[in-house]
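Enquirer: I'd like to go over a predicted model; first the sequence, then the structure.
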Amino acid sequence: MNPAHPPGAAGAAPCWTEDQAEGYLLGLELFGMRFGLDRMRRLLLTLGEPQQRFGSVHVVGTNGKSSTVRMIAAILERHGLCTGAYLSPHLVRFGERVRIGEQDVSPDAFAAAVQRAAGAAAKVDRTLGEDDRVTQFEALTAATFSEMARREVDVAVIEAGLGGRWDATNVLDSRVAVLTNVGLEHTRWLGPTVRDIAREKLAVVRPGSTLVVGPDLHPDAMDEARRVDARLVVASAGAAGDAVELAARGGFQRRNFAVARAAAEAYLGGLDEAAVMAAAAGTLVPGRFEQLSADPPTFLDGAHNPGGMVALAETVREELAGRPLTLVLSILDDKDAGEMLRQVVPLARRVVATSNANPRALSPATLESLARQVGATDVRGVADPRRALAVAREAAGAENGAVLVTGSIYLIADLLRTDPGKAGSTL
């Protein structure tokens, strides 16, 4: 499919299927990531400014954004608001990123929204320079806002894609913004220090709004948070409280829920405890310490940077203490793989190094070497992710152990995809 000339972009074209919508979005990957808000503003203007037809909570940060978005949306929904949520990345289908009322939008609705955005993008592209095009994330974000406006949501909880200042989501006038945490990631685009990265993320905060920050925010990031023109709310790590039973497992999810609770309270002005508890008990987060099977216990977690691995290691100690652990790992080449491995390899009896469908994945041989450098002794490489999981499960099953698959969201996607031959996103 030629993304510059999407079928159905003009005239009375037939409605797209979900496969056509996914094909269009995948076709935009050849243009890569391009920062700036001009294309996005033109795109939304062409679509009738849908982002102006609902309230919003804007979530930025290094880790925990998707979990926090789901939790905020769940709390708001249980307070009687019609709520949308926009997440990234997805695991298997692009449509997983767009949720209305705690449900993914239907394939037909998703396809129609992307088709509307594609039609607008074709018009915008004609106004741009020869080497400029609407990007995949811009088209997907515009489709999301269009569908949320069509469905007349009261409030949308929106996860930023990368950074904040030049992210396509930074066209919203959100009265509540959330900064979950800040770590050193994407330094090529966001800057070399925590302070630089925090400044880029905090550019989404509007004057006079409320900024909610996580309980363990880096001091340099907190300094930057105090500089913005907004009422500052620091979520308390104990706000979620042990009295609130979370469906999402792990200490990091308790911290995420504390942030979500503070953000929802900032938006609503007050909370009903029964609604909060119902949201906590009913919100699961796919790909975040998600249990795939029970015999042997097998978990999937999309931690893909050192901070994520620190949180995951804490959860492993809480949930799997005393059980021999087999790790299945795949990591992209732009990540600090050595530091990631230092956090989790000491917790494991063995490591199975594998790859994933993203061309940036480190080779199993490279991961084997890195794992040995941080102390692993039982390490083997298995290139195919499904075979790697089978090898790990066999070893764990023989010793009443557990399996943890982690290191890249793309690895999780490879294992969850029902059609292993179907192409997935690599951005």
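Expert: The structure has been received and is ready for your questions.
Enquirer: use CA for all of it now, contacts and neighbours both
Expert: Will do.
Enquirer: Ile412 is in what secondary structure piece?
Expert: Element membership for Ile412 (DSSP states H and E) is helix 409-416.
Enquirer: what does that helix rub up against?
Expert: For helix 409-416, the external contacting residues (C-alpha atoms under 8 Å, 6 or more residues apart in numbering) are 91-92, 287, 300-304, 330, 355-358, 385-386, 405-406, 420, 426.
Enquirer: try stretch 102-120
Expert: Applying C-alpha under 8 Å, 6+ apart, the contact partners of stretch 102-120 are 6, 8-10, 15-18, 20-21, 43, 46-47, 70, 73-74, 77, 83-85, 95-99, 139-140, 142-144, 146-147.
Enquirer: Show me which of the contacts of helix 409-416 are buried.
Expert: 91-92, 287, 300-304, 330, 355-358, 385-386, 405-406 (16 or more other C-alpha atoms under 10 Å).
Enquirer: Filter the residues you listed down to the ones in strands?
Expert: Counting by DSSP state E, those place Leu300, Val405, Thr406 in strands.
Enquirer: Can you verify my assumption that the last one contacts Ala337?
Expert: Spelled out, that is Thr406. No. Under the criterion of C-alpha atoms under 8 Å, Thr406 is not in contact with Ala337, lying 11.9 Å apart.
Enquirer: residues contacting Arg53?
Expert: If you count contacts by C-alpha under 8 Å, 6+ apart, then Arg53 has Ala149, Glu152 around it.
Enquirer: One more to weigh against that first structure:
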Amino acid sequence: MDYLAALRFLRDRAGYDRGFVANPFADEGIGLARTAWLCAALGDPQQQYRSVHIAGTKGKGSTAAFLTAMLRAAGYRVGLYTSPHLHTLRERVQIDGQPIAPETFGELMAELAEVDALLQRTHPEWGAATAFELVTVLAFVAFARAGVDVGVIEVGLGGRLDATNVILPDVAAITRIGYDHMAILGSTLAAIAREKAGIIKPGRPVVSAPQEPEAAVVIEAVAREHGAPLWLGGRDWQVEGNWERFAFRAPGSELAGLRTSLRGNHQVENAGVALATLPWLAERGVPVPESAIRQGLATAHWPGRLEVLRERPLVVADGAHNRESAERLAEAIPACFRWVRLWLVLGVMRDKEIERIVAALAPFADGLFVVERFAPRAAPVERLRAAWEAIAPGKPVWAFQSVAAALEAALAQAGPDDLVLVTGSLAMAAGAREAFGLAVSDPREHEILLG
């Protein structure tokens, strides 16, 4: 297969409205069996390097970026598996900061297609592997063959039944848990936390961000059930300060004068989760010196998160896609920027808490530019307009069919001291980055994945 043929193969296995992160409950009776079988048939590549497994509702990607940057600064070869992607699906599988090459992706997917065909002949009752399962196994194989020292693996959806959960990590990490994917994971923090805590393995250490009591109780209980040492943020480790200068304390570790390259005080907590994994990794033979810690935090790159795309007028893109991330964005924007008027360019997936997202951001905005067809699961303009008019009556609202068109209109409206904020989804942030020429996506890939 070439890369485009591999994408076509994946497209036919995609679910969750082409989002490529499968609903893990669709085949709950099968669970992780397909993924585990594929891995075993390929020699269990996920066991051939150290690994950190990251679950949570908010901050998974940023935590993974911080950890990857610190490990790379220490001289380790690092594989990073994340989702979703911004501009190309290959971004999900990175080795030392570079997306997997198109030809390598195609070659590995061709190999996986043969193994998957054998799986279907051997266990026809299981059905075919999903797109997310295939890409997950592809990442594991790519990391093993590239000889990475550490794999940093982000959960796609939930944790317990997510395809990534076939790994036996050296450390598990759980970022802040909130309300997201409730139709799938549950409507209470306890239910969602139990799914996220499904990545905890017997005897393997787990690091958690500070959690609401309802979620913390569940994580503590699951850790006890599995005999897994737990470091809970706010209890066993602490961070103090802001993103430009903060301190970290944990048993046997104290660092001051730290700074992150990622804007927003919420990033201090994400950095803290990454830092709290390091003593456990050191016990597994992966020490990271203080110099690498400082360098990694200060240089970590994670596009689409409070990213400044242009000055005067200021244009900022952020992938906030649920209630909690929108609320954090609402806190971060005035802490990081100044403006005369703020113009909100917003597109949200239809399964999100749209009214709460709008409620978090509307108080800052002088007008709304709604984008409707930026992704397959995009919410209709009528719902966004209704939420806006209920919360911000009298403030103008305009509707557009693309991020580029909405951004052009917002810039025409904005003065030199205004702020244009593009948010609601990583797909929105990607569209803004491409509109400014900061990245280029292949229209053929876009057509295949969304076709």
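Expert: Received it, and whenever you're ready, just let me know what you need. Quick caveat: nothing in here was measured; it's all calculated off a predicted structure.
Enquirer: where do the strands sit along the stretch 151-300 of the first structure?
Expert: Taking DSSP state E, counting those that start in this stretch as the criterion, the stretch 151-300 of the first structure carries its strands at 155-159, 176-179, 209-213, 230-234, 290-294, 297-300.
Enquirer: could you dump these to a markdown table with distance to Gln253 of the first structure?
Expert: Below are the strands of the stretch 151-300 of the first structure laid out as a markdown table (distance: least, C-alpha to C-alpha, whole Å):
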| stretch | distance to Gln253 of the first structure |
| --- | --- |
| strand 155-159 | 17 |
| strand 176-179 | 15 |
| strand 209-213 | 15 |
| strand 230-234 | 17 |
| strand 290-294 | 12 |
| strand 297-300 | 15 |
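Enquirer: Ok, which of those strands comes nearest Leu246 of the first structure?
Expert: Closest approach to Leu246 of the first structure among the strands of the stretch 151-300 of the first structure is made by strand 290-294 (13.3 Å; C-alpha to C-alpha).
Enquirer: what packs against the closest one?
Expert: Packing contacts for strand 290-294 of the first structure, counted by 3 or more C-alpha pairs under 8 Å, 6 or more residues apart in numbering; DSSP states H and E, involve strand 297-300.
Enquirer: The next helix or strand after the strand it packs on corresponds to what range in the second structure?
Expert: The helix or strand immediately downstream of strand 297-300 of the first structure is helix 306-319, counting by DSSP H and E. Helix 306-319 of the first structure corresponds to residues 323-336 of the second structure when matched by TM-score structural alignment.
Enquirer: Helices of the stretch 351-451 of the second structure, residue ranges please.
Expert: When assigned using DSSP state H, counting those that start in this stretch, the helices of the stretch 351-451 of the second structure occupy the ranges 354-361, 381-391, 403-413, 426-435, 443-450.
Enquirer: Please list the outside residues in contact with the first one.
Expert: Right, helix 354-361 of the second structure. Here helix 354-361 of the second structure has contacts from His321, Asn322, Arg323, Ala326, Glu327, Ala330, Val348, Leu384, Ala387, Trp388, Ile391, Gly424, using C-alpha under 8 Å, 6+ apart.
Enquirer: Same list (these) but as CSV, adding distance to Leu157 of the second structure.
Expert: Shown next, in CSV, are those (distance: C-alpha to C-alpha, whole Å):
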residue, distance to Leu157 of the second structure
His321, 14
Asn322, 14
Arg323, 17
Ala326, 19
Glu327, 21
Ala330, 25
Val348, 18
Leu384, 25
Ala387, 27
Trp388, 29
Ile391, 30
Gly424, 18
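Enquirer: Okay then, goodbye and thanks.
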